[in-house]
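Peer 1: no sequence on this one, just coordinates:
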């Protein structure tokens, strides 16, 4: 089975190419905005793009009693770090700066240093922060058709 994004591209590519550059950029900007909101919502719900939950955190050894726990990646999913970019040819949703490295470690399940001074490294489980789900494919298709209808 082909990727959902490839299916959409093959079906709607000819119609979108008939639009002018400014209209394609506006469509890409709208797509990026909607996809960022979708990614933020999915990260807040701690779900991978395929709908499976993120692997749970390991229990902390020195967790303080009565401490308020934040959800995983609460700052990472804000618009400050999760940026959108739109050109007439593409819409991009990506992490920026130092956060991109941290997100990449979690996305791919790599090893990273927890404590730089003591040089403690940890193998993180793969948690797909950014990804394209079936719902996203339907949303993109609907947005493109709605934009073409206008």
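Peer 2: Now that the structure is in, tell me what you want to look at. Worth saying up front: this structure is predicted, and the values here are computed from it rather than measured.

Peer 1: Could you use CA atoms for every contact and neighbour count after this?
Peer 2: OK.

Peer 1: Not counting its neighbours along the chain, what's nearest residue 132?
Peer 2: Once flanking residues are discounted, residue 132 sits nearest to residue 49: 6.0 Å by CA to CA, 6 or more residues apart in numbering.

Peer 1: Verify the contact between the one you found and residue 135 for me.
Peer 2: No - here residue 49 lies out of contact with residue 135, judged by CA atoms under 8 Å, at a distance of 9.2 Å.

Peer 1: this is the other structure I want to compare:
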């Protein structure tokens, strides 16, 4: 991912340097907002940046021979990371020198565990589990095209 960022910075850096600081800040904020929207939509659709599906959650085991749920009906399997992808936690920072998109606060640790597939305790004092890598933040081909288009739009408007 760092190679992608370096290539993008090299491509856009020279052109963005021609803009005034206020115009650069506006361009960065516009790109950051749109990039956050696309990341939120991709996380909601449970897809990695390479368009592969997230590995599904592991089924919970029943305790002491009982069924996990004895009521009629089904257990609703809600989408993962529903709160994590909200604007409250998925923050953007944009200024004239660049932009950043990431998770804020204590959820950043949870996001890192899933992003890189790290090992963590399931509950305090509970067993450890190696979570599968579910890439929350990353560039798709559509994201790259959107960044290019947004930057070119700002460059042509200011010229």
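Peer 2: Thanks, I have the structure now. None of these values were measured; they are calculated from a predicted model.

Peer 1: Number of residues surrounding the residue nearest to residue 132 of structure 1?
Peer 2: Residues near residue 49 of structure 1, counting by other CA atoms under 10 Å, number 20.

Peer 1: swap in residue 113 of structure 2?
Peer 2: A count of nearby residues for residue 113 of structure 2, using other CA under 10 Å, gives 19.

Peer 1: quick one on the thing from earlier: the residue nearest to residue 132 of structure 1 matches what in structure 2?
Peer 2: Aligned counterpart of residue 49 of structure 1 in structure 2: residue 49 (TM-score structural alignment).

Peer 1: Which secondary structure element is home to its match?
Peer 2: Following DSSP states H and E, one finds residue 49 of structure 2 outside all helices and strands.

Peer 1: and if you look at residue 113 of structure 1?
Peer 2: Secondary structure assigned from DSSP H and E places residue 113 of structure 1 in strand 111-115.

Peer 1: distance from that strand to structure 2 after superposition?
Peer 2: Compared with structure 2 after fitting, strand 111-115 of structure 1 has a mean deviation of 1.0 Å; criterion: mean CA distance after the TM-score superposition for structure 1.

Peer 1: In contact with the nearest residue to residue 39 of structure 1 once chain neighbours are set aside, which residues?
Peer 2: Take residue 39 of structure 1 and drop its neighbours on the chain: the residue closest to it by CA to CA, 6+ apart is residue 130, 6.4 Å away. Applying CA atoms under 8 Å, 6 or more residues apart in numbering to residue 130 of structure 1 gives the contacts 39, 49, 94, 107.

Peer 1: so how many other residues sit close to the first one?
Peer 2: The one in question is residue 39 of structure 1. Counted by other CA under 10 Å, the residues lying close to residue 39 of structure 1 total 23.

Peer 1: Would you mind listing the outside residues contacting the helix or strand that contains it?
Peer 2: Following DSSP H and E, one finds residue 39 of structure 1 within helix 21-44. Helix 21-44 of structure 1 has contacts (CA under 8 Å, 6+ apart) with 16, 48-49, 71-74, 77-78, 82-93, 129-131, 136, 140, 143-144, 147.

Peer 1: In helices, which of those fall?
Peer 2: Among those, the members falling in helices are 16, 136, 140, 143-144, 147 (criterion: DSSP state H).

Peer 1: Farthest pair within the residues you listed?
Peer 2: The largest separation in those, counting by CA to CA, is between 16 and 136 at 18.1 Å.
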